[in-house]
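Enquirer: the sequence and its predicted three-dimensional model are supplied below.
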Amino acid sequence: MYRVLHTVVPPVAKAVWRPHITGLHHVPDTGPVILASNHLSFADSVVIPIVVPRKVVFLAKSDYFTGTGLSGAASRAWFGGLGMLPVDRDDSAAAMESLQTALEVLERGEAFGIYPEGTRSRDGRLYRGRTGVAHLALTSGAPVVPVGLTGTQHLQPIGARLPRLAEVTVSFGAPISVGEEYAGVPRGRARRDLTDRVMTAIEALSGQETAGAYNDGPPDA
């Protein structure tokens, strides 16, 4: 299903929305890589896989995979076909399970997409990154490619059921590799420092104003 959707959807979507894409050469063709992006819209998890030639795996809430009837089957086919994996967000252990799932994706040599802010920004500002992205990079050794999205909040505004026409830009930055600079550094400090480096790169790509705080708003979809 992924091969079918990725053959059909990207050309159609690019023809309709004509996204402006820069720095795509920073995404390696093969091998494990973490795509760390800002988060403005539900559509972000569709936009990134559309513009990246290789498969990018995101996590999606398990409700999208448990529906019944034709609508449930269509939902499973769509989200599964986009390369998304289900996660139970109501489970108290979901965060750790999500990180383990992400590590398994990276161990297979695939690309994993993550939003360090944790949830969508409802005011357009860039919020402080949570350290899960650094945990994945430091544990797996995979490079982090920062991604800056602009305009996706207009593509599918919060509350909108269907996407709209909007100018969208997707900017990829130079990979941030985990080197020897973190050898011997306390785990917590290393995660915080690497996460801040990633968020600084995302800020430069997206041009967003920084909020200087964590995004503790309502969880998104």
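Expert: Cool, the structure landed.

Enquirer: only C-alpha atoms from now on, for both contacts and neighbour counts.
Expert: Will do.

Enquirer: how many other residues sit next to the closest residue to A166 other than its chain neighbours?
Expert: Distances taken as Cα to Cα, 6 or more residues apart in numbering place L155 nearest to A166, at 5.1 Å, with adjacent residues excluded. With neighbours defined by other Cα atoms under 10 Å, the count for L155 comes to 23.

Enquirer: L155 contacts P163, correct?
Expert: Yes - counting by Cα atoms under 8 Å, a contact exists between L155 and P163, whose distance comes to 5.5 Å.

Enquirer: contact partners of the lengthiest helix in the chain?
Expert: Residue-count comparison of every helix in the chain, with assignments taken from DSSP state H, identifies helix 187-206 as the longest. Contacts made with helix 187-206 from outside it, assessed by Cα atoms under 8 Å, 6 or more residues apart in numbering, are listed as 36-38, 116, 126, 128-131, 133-135, 138, 144, 146-150, 171-173, 176, 182, 209-210.

Enquirer: can you flag which of these belong to helices?
Expert: Using DSSP H, V133, A134, H135, L138 are the members of the contacts of helix 187-206 that sit in helices.

Enquirer: who wins for neighbours among those?
Expert: The most neighbours of any of those, using other Cα under 10 Å, belong to A134, which has 27 neighbours.

Enquirer: got the end-to-end distance for stretch 112-121?
Expert: When the termini of stretch 112-121 are compared using Cα to Cα, to the nearest Å, they are 21 Å apart.

Enquirer: apologies, that question was intended for stretch 157-171.
Expert: For stretch 157-171, the separation between the terminal residues is 20 Å (Cα to Cα).

Enquirer: ditto for stretch 168-185
Expert: Using Cα to Cα, the end-to-end distance of stretch 168-185 comes out at 39 Å.

Enquirer: before we move on, what about stretch 113-128?
Expert: According to Cα to Cα, stretch 113-128 extends 17 Å from its N-terminal end residue to its C-terminal end residue.

Enquirer: second structure for comparison follows:
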Amino acid sequence: MFYWLLKYVVLGPLLRTIFRPDVRGLDNVPESGPVILACNHLSFSDSIFTPLMVRRRVTFVAKAEYFTGKGIKGRLMRQFFLATGTIPVDRSGGKAAQAALDTLLRVLGEGGVAGIYPEGTRSPDGRLYRGKTGVARLALESGARVVPVALLNTDEIQPTGTLIPKIKRVRMRFGAPLDFSRYDSARGDRFVERAITDEIMYELMVLSGRPYVDVYASKLKTTVEPPGPMRLPSPLDAGAPADR
């Protein structure tokens, strides 16, 4: 009930009025059945705008620290994440990634909508980075279709490190659902998982118009010079490698 009030009566209408969202392709999200929303990740606000724009309830996972803050701000943040369906995951241990995937797999098993950021972290500079194969494992194990979601300018609305967002029209694009049922017999094959992930990242690159870099964003902290942009091979390219 609190979720319904927040999304449709309180926060949803307020954000639509302030940020005047330009959302295209929303009808690409199936009205029923398990669905994975695979989003590029530019800003903290991505996890706010995406669930509020989609008609169905969207479940993301977030680090547990978001649920343990102190004071009024901490309580408000905790209530917001709980109301929007976000589930806390302890990221301190080595099994954190698997715990997140198990949580989302449970959501998909119940016919719900799971949101995931294949890059695994926010882009440090606005470019699109190599996707991790967890999204492919989710798709293969659940049989869910994958809808690529491109957030076009949330890094301008709320740059990393800023608390108060700028008042600017938010722009989002939802791509056509991707069906990977043709790979059902290849579950657990890391080359297939890489091929699926690259196909999803290619669609995000096309939708977002952002340059692609074939490096994990999380590894940039150890990189002396930022890597240059690359073109991600299209799934239609003849001879495109399954892994690099």
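Expert: Yes, it's here. Computed from a prediction, not measured in an experiment: that's the story for all the values here.

Enquirer: what is the equivalent residue in the first structure for G131 of the second structure?
Expert: In the superposition onto the first structure, G131 of the second structure corresponds to G129 when matched by TM-score structural alignment.

Enquirer: neighbours around that match, how many?
Expert: Taking other Cα under 10 Å as the neighbour definition, G129 of the first structure ends up with a count of 26.

Enquirer: next: L42 of the second structure.
Expert: Number of residues near L42 of the second structure (other Cα under 10 Å) recorded here: 27.

Enquirer: what of the one 4 residues further on?
Expert: Residues near D46 of the second structure, counting by other Cα under 10 Å, number 21.

Enquirer: out of the ones in helices among the contacts of helix 187-206 of the first structure, what pair is the most spread apart?
Expert: Across those, the longest distance by Cα to Cα is 8.7 Å; it joins V133 and L138.

Enquirer: quick one: what's aligned to A73 of the first structure in the second structure?
Expert: Checking with TM-score structural alignment, A73 of the first structure has R75 as its match.

Enquirer: can you pull the contacts of I50 of the first structure?
Expert: Remark: with contacts taken as Cα under 8 Å, 6+ apart, I50 of the first structure is in contact with H6, V9, P10, A13, K14.

Enquirer: actually P51 of the second structure, not the one I wrote
Expert: By Cα under 8 Å, 6+ apart, P51 of the second structure lies in contact with R57, V58, T59, T84.

Enquirer: swap the cut-off to 6 Å and go again
Expert: With contact set as Cα atoms under 6 Å, 6 or more residues apart in numbering, P51 of the second structure has these partners: V58.

Enquirer: whichever strand or helix holds it: average distance to aligned residues in the first structure?
Expert: Assigning secondary structure by DSSP states H and E places P51 of the second structure in helix 46-53. Once the two structures are superposed, the average separation between helix 46-53 of the second structure and the matching residues of the first structure is 0.7 Å (mean Cα distance after the TM-score superposition for the first structure).

Enquirer: about what we covered before: list residues touching both of L155 and P163 of the first structure?
Expert: Listed contacts common to L155 of the first structure and P163 are nil; contacts here mean Cα under 6 Å, 6+ apart.

Enquirer: residue in the first structure matching G93 of the second structure?
Expert: Residue mapping for G93 of the second structure onto the first structure gives D91, with TM-score structural alignment as the criterion.

Enquirer: that match: what secondary structure?
Expert: Assigned state for D91 of the first structure: coil (three-state reduction, DSSP: H, G, I helix; E, B strand; the rest coil).

Enquirer: ok, it - contacts?
Expert: For D91 of the first structure, the set of contacting residues under the criterion of Cα under 6 Å, 6+ apart is empty.

Enquirer: what about the strands in the first structure?
Expert: 20-22, 33-37, 56-57, 59-61, 85-87, 111-114, 144-150, 169-172 (DSSP state E).

Enquirer: identify the residues contacting the second one?
Expert: Outside of strand 33-37 of the first structure, the residues within contact range by Cα under 6 Å, 6+ apart are A111, F112, G113, I114, Y115, A142, P143, V144, V145, P146, V147, G148.

Enquirer: now, among the residues you listed, which is nearest to F42 of the first structure?
Expert: Proximity of the contacts of strand 33-37 of the first structure to F42 of the first structure, judged by Cα to Cα, is greatest for Y115, which lies at 11.6 Å.

Enquirer: map the closest one across to the second structure for me.
Expert: Structural alignment places Y115 of the first structure opposite Y117 in the second structure (criterion: TM-score structural alignment).

Enquirer: on that earlier part again, residue range in the second structure corresponding to the longest helix of the first structure, please.
Expert: On the basis of TM-score structural alignment, helix 187-206 of the first structure is assigned to residues 189-208 in the second structure.

Enquirer: chain center to the matching stretch: distance?
Expert: In terms of Cα atoms, centre = their mean, to the nearest Å, the gap separating the centre of stretch 189-208 of the second structure from the centre of its chain is 13 Å.

Enquirer: and stretch 65-79 of the first structure, by the same measure?
Expert: On Cα atoms, centre = their mean, the centre of stretch 65-79 of the first structure falls 22 Å from that of its chain.

Enquirer: ok, now stretch 100-109 of the second structure?
Expert: For stretch 100-109 of the second structure, the distance to the chain centre is 14 Å (Cα atoms, centre = their mean).

Enquirer: what's the match for V46 of the first structure in the second structure?
Expert: With TM-score structural alignment as the matching criterion, the partner of V46 of the first structure in the second structure is I48.

Enquirer: any idea how far its match is from D214 of the second structure?
Expert: With distances defined as Cα to Cα, the gap from I48 of the second structure to D214 of the second structure amounts to 27 Å.
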